[in-house]
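**Student:** Give the three-dimensional model of this entry:
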Amino acid sequence: MQAVGVMDKSYINGVWVTGESERSYNVLNPYDRSTLATVRLATKEQLEQAFVVAEEAQKLWAKSSVDERRNVLEKAIEYFKDNKDEIVQTLVRDTGGSVLKCNVEHHLALEFLEESIKYADEVHKVREVTNSGDKLNHIYRLPLGVISSISPFNFPLNLSMRTIAPAIALGNSVVHKPDIQVALAGGSIIAKAFEYAGLPAGVLNVILTDIEEIGDEMLRNPIPKLISFTGSSAVGRHIGGIAGQNLKRVALELGGNSPFVVLSDADVDRAVNAAIFGKFIHQGQICMIINRIIVHQDKYDQFVKKFVERAKAIPYGDPKDPTNIIGPLINERQLEKAFSYVEEAKRDGATIALEGKRVGNIMTPYVFTNVDNASKLAQTELFAPIAPIIKAATDEEAIALASDTEYGLSSAIFTNDLQKGEELALHIDAGMTHINDQTVNDAPHIPFGGNKASGLGRFGNPWVVEEFTVTKWVSIQTKERQYPF
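**Tutor:** Purely as a prediction, here's the structure:
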């Protein structure tokens, strides 16, 4: 990959630059807290510079040919394929994710790049709308401009790429700030890939910094036309408020409290298999992870017994060992928060079906039963390997409980009646519902996004094309028009 020497630097206007702050940040391996890189943070002034160069670069990039844009994307794909093993290992060290999770993340990032090639020709297309014989109406789709991109710590590579790849394919430029905790996986690798691909200087700028340095400059700077953010609903509300004041577009993929519903006619073994994966992949640190398991009373005891047996057996430890599934939570604060949820659930009267423990920086699985859907445990986005299981008296109650949350990202229903399952899916207030599967699903050709407090806008082809472009009407009067005065 040949990027070791630049992994601690920001990438502005095609140049790897050292941050000008007096402060540095140690990027740590979440498993053993060893230092992966020491990053001198970029300043607000450097961020402002990045927006200026992005604006200038975008004017030329907007005029690039379809072939130019496709060639850049194809070369970036080549980089990711040729350097797969090193990228996956960087993801393991940077995010604390298992080898399985990091291979999935690498694959998803590639899929977003490959899908973006398909719609690189969507900009500058002309569609003619008929009106009267003496007027032509041409509808153009044009690049939006500069996009401000902010990505999270959990899946930093593909959640960055799902904004960056479409933006570049559609003739936009990007100023991107990854979560500094995963600066390598969420920023440096991506910048290196597009540098290798020959992307013109300034079209992609990657800023390694934190909020203490830049404040709300990613949001308030007048240059970007859209703010793309993946993260918590609280921050999303803050972004939405600022964007509204400044009439900026937003693409917000926010928090989740995804229900996994097991109906009275479900196959319990299949449901348990899906729930184990959908609850515990990446230690539960995924926005669309299963957060609540809602089981019909007829299947409840059987499900709980089998789920606990499986959860107890999940291997944990150093994520570099490919046999381990559960690794560390991202930092000490997240660990402390997760254990505080456990203690509060105990005080609230939930029953512990499986008692986890702390092993180094790892939390092993916890399973709670007799959980009230209105409890803090059930209503909180846990981001940890904690599984609350809720009993429903009827299938109808199970579906009602599924929607009884402020969030509405992903959801799942297990049933042997597929027609019934699809009908009930429409009654769950969420952007996505999966029948006989778990809640963690993503693809570059579906409308990915949530309802309610889980976000605004949709990623995926063709929906992201609408988000990242502007529509322009050009009318051509072919004959002299007679006006009434």
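**Student:** from here on, contacts and neighbour counts on C-alpha atoms
**Tutor:** Fine.
**Student:** measure stretch 289-300 end to end?
**Tutor:** Taking C-alpha to C-alpha, to the nearest Å, stretch 289-300 runs 21 Å from one end to the other.
**Student:** The structure of the following sequence is requested for comparison with the preceding one:
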Amino acid sequence: MSNLLEQAPWKGKLYNGQWQTASQVRDVIEPATLEPITQTGIASADDVLTACHQAQQAQKEWAAVPPREKSTLFLKAADYLDQNFDELSMIIARETGGIVPKGQHEVREVATILRLAAGLAMQPTGYTLATDINKQSYAQRIPLGVIGVISPFNFPFILSTRSVAPALALGNAVVSKPDPQTPMTGGYLLALALEYAGFPKGIYQVVPGDADAGAALCEAPEVAMVAFTGSTAAGRKVGETCGRNLKKVALELGGKSSLIILEDADLELAASNVAWGTYMHQGQICMASGRVLVHESIADQLIAKMAEKASHLPVGNPATEQVALGPLINERQLQRVHSIVEDAVKAGAKLEAGGSYEKLFYKPTVLSGVKPGMRAFDEEIFGPVATIVTFKTDEEAIALATQTEYGLAGAVISPDVARAKKIGSQLHVGLLHINDQTVNDECNNPFGGCGASGNGQGVCGPNDLDTYTHWQWVTEKSAPPKYPF
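**Tutor:** Alright, predicted model coming up:
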């Protein structure tokens, strides 16, 4: 067992720059074994409000820290991740149910995000504006104050840090509420890195909790903005509360992303892309390839290749076995996935592979003959299910891909890049990939969707300066002017 899990500085604790004893505790269950892996504090609504007040007090001094000093702290935090790479990767794999390479990916990406934040802290934040010769006029970006971050269970390290790091770099304090199923990956591992680096007490608070804790974060008067990643249903509630309280909000929500495969596509490459886009992390990814739209002339061949891949992909405990897929996050999610598969078969779809499970391990599944009106076509599954839909023309493919309230990702595969781009340009999505599948993110790109996938605010890359600051216009004169009255 790892030293960190043995030491468990978070056991029964919340974090405000120090480990504070919580009034409520909860076991963290390892999905692969269904056994407790550790125990952490659980925040009540009052705990969240206290954290927001403490963050507001700490933010004023943090905003005044020179940029070069901020930058150095982020670089040191990234070094901590490098130094503890293997241990942190295994903790993430065990807590989230992902394979070890998925845990390694999260650690690498978060280290990159921290180094990007180090650079962001040094960037110019304003413009000198044209004005009268005897006056200086400029616009500058200044911190919002306290940012609330609510992150999900699937890629918690990345999906929390991608907001926490730039928000801190730009002079804000952050109160982070990770999913209570993954509090280590969603908050406490970053706390260890920031603590090691020497970040001031109070500017980063970790308060894992349930819906009441999230509601308190959205209601807290100290919080100027909430960055939320999660389901569309929960995102609507967050958006409603933030709107009522006149708070800025960034919503990164669910998706039903289409991967379109044209008849001239290389079948081996296409099948590889489908498998990755649908089975990566058991399909528990917002930008998963939720609809595989295949030209009818190659559908049978692709289905056969997908069924073969699905039948040979090993499923098991990622911490102890060489597997491609681990467990789903909990029993409720597993039963939802299975009910969608069963409903599709009853409605006329054909089960080509999978469709069964043991404990939380759901076998990679292939459904062919999926049509609009089936839950497998309409709903975000969040499980390892490839839903194959056929089309005859480019226009039909576009119509099928856009027959959804979501607008997160889309992809088109064809050696005819011009044709693929023409199709892609008609998909109403925030993330578009030509000759790739839909699961892509590089940390320095704007990430977000439209429609039921988000409010188009976006996070990461060129979005960060706008997202976590607000404009302030400043004018300066050597003496006040004399006005007519």
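**Student:** can you pull the contacts of Ala62 of the first structure?
**Tutor:** The contact partners of Ala62 of the first structure, by C-alpha atoms under 8 Å, 6 or more residues apart in numbering, come to Pro143, Leu170, Gly171, Asn172.
**Student:** Could you tell me which of these remain contacts in the second structure?
**Tutor:** Using both residues aligned by TM-score structural alignment, their matches' C-alpha atoms under 8 Å, the second structure keeps these contacts from the contacts of Ala62 of the first structure: Pro143, Leu170, Gly171, Asn172.
**Student:** Confirm for me that the third one is in contact with Trp61.
**Tutor:** So the one you mean is Gly171 of the first structure. Yes: using C-alpha atoms under 8 Å, Gly171 of the first structure is in contact with Trp61, at 5.6 Å.
**Student:** Just the ones of the kept ones among the contacts of Ala62 of the first structure in strands?
**Tutor:** Pro143 (DSSP state E).
**Student:** Give me the longest helix you can find in the first structure.
**Tutor:** In the first structure, taking DSSP state H as the definition, the longest helix is helix 99-118.
**Student:** post-alignment, that one versus the second structure, mean distance?
**Tutor:** Its matched residues in the second structure lie on average 1.5 Å from helix 99-118 of the first structure after superposition (mean C-alpha distance after the TM-score superposition for the first structure).
**Student:** right, and the helix or strand after that helix?
**Tutor:** Going down the chain from helix 99-118 of the first structure, the next helix or strand is strand 126-129, by DSSP states H and E.
**Student:** Which elements pack onto that next one?
**Tutor:** Strand 126-129 of the first structure sits against strand 135-143, with contacts defined as 3 or more C-alpha pairs under 8 Å, 6 or more residues apart in numbering; DSSP states H and E.
**Student:** After the strand it packs on, heading C-terminal, what element do we hit next?
**Tutor:** strand 146-151.
**Student:** Buried residues, that next one. List them.
**Tutor:** Under the neighbour-count criterion of 16 or more other C-alpha atoms under 10 Å, strand 146-151 of the first structure has Val146, Ile147, Ser148, Ser149, Ile150, Ser151 buried.
**Student:** what does stretch 98-111 of the second structure give?
**Tutor:** Gly98, Ile99, Val100, Lys102, Gly103, Gln104, Glu106, Val107, Arg108, Glu109, Val110, Ala111.
**Student:** Please apply the same query to stretch 347-361 of the second structure.
**Tutor:** Ala349, Lys350, Leu351, Glu352, Ala353, Gly354, Gly355, Leu360, Phe361.
**Student:** Lovely, talk soon.
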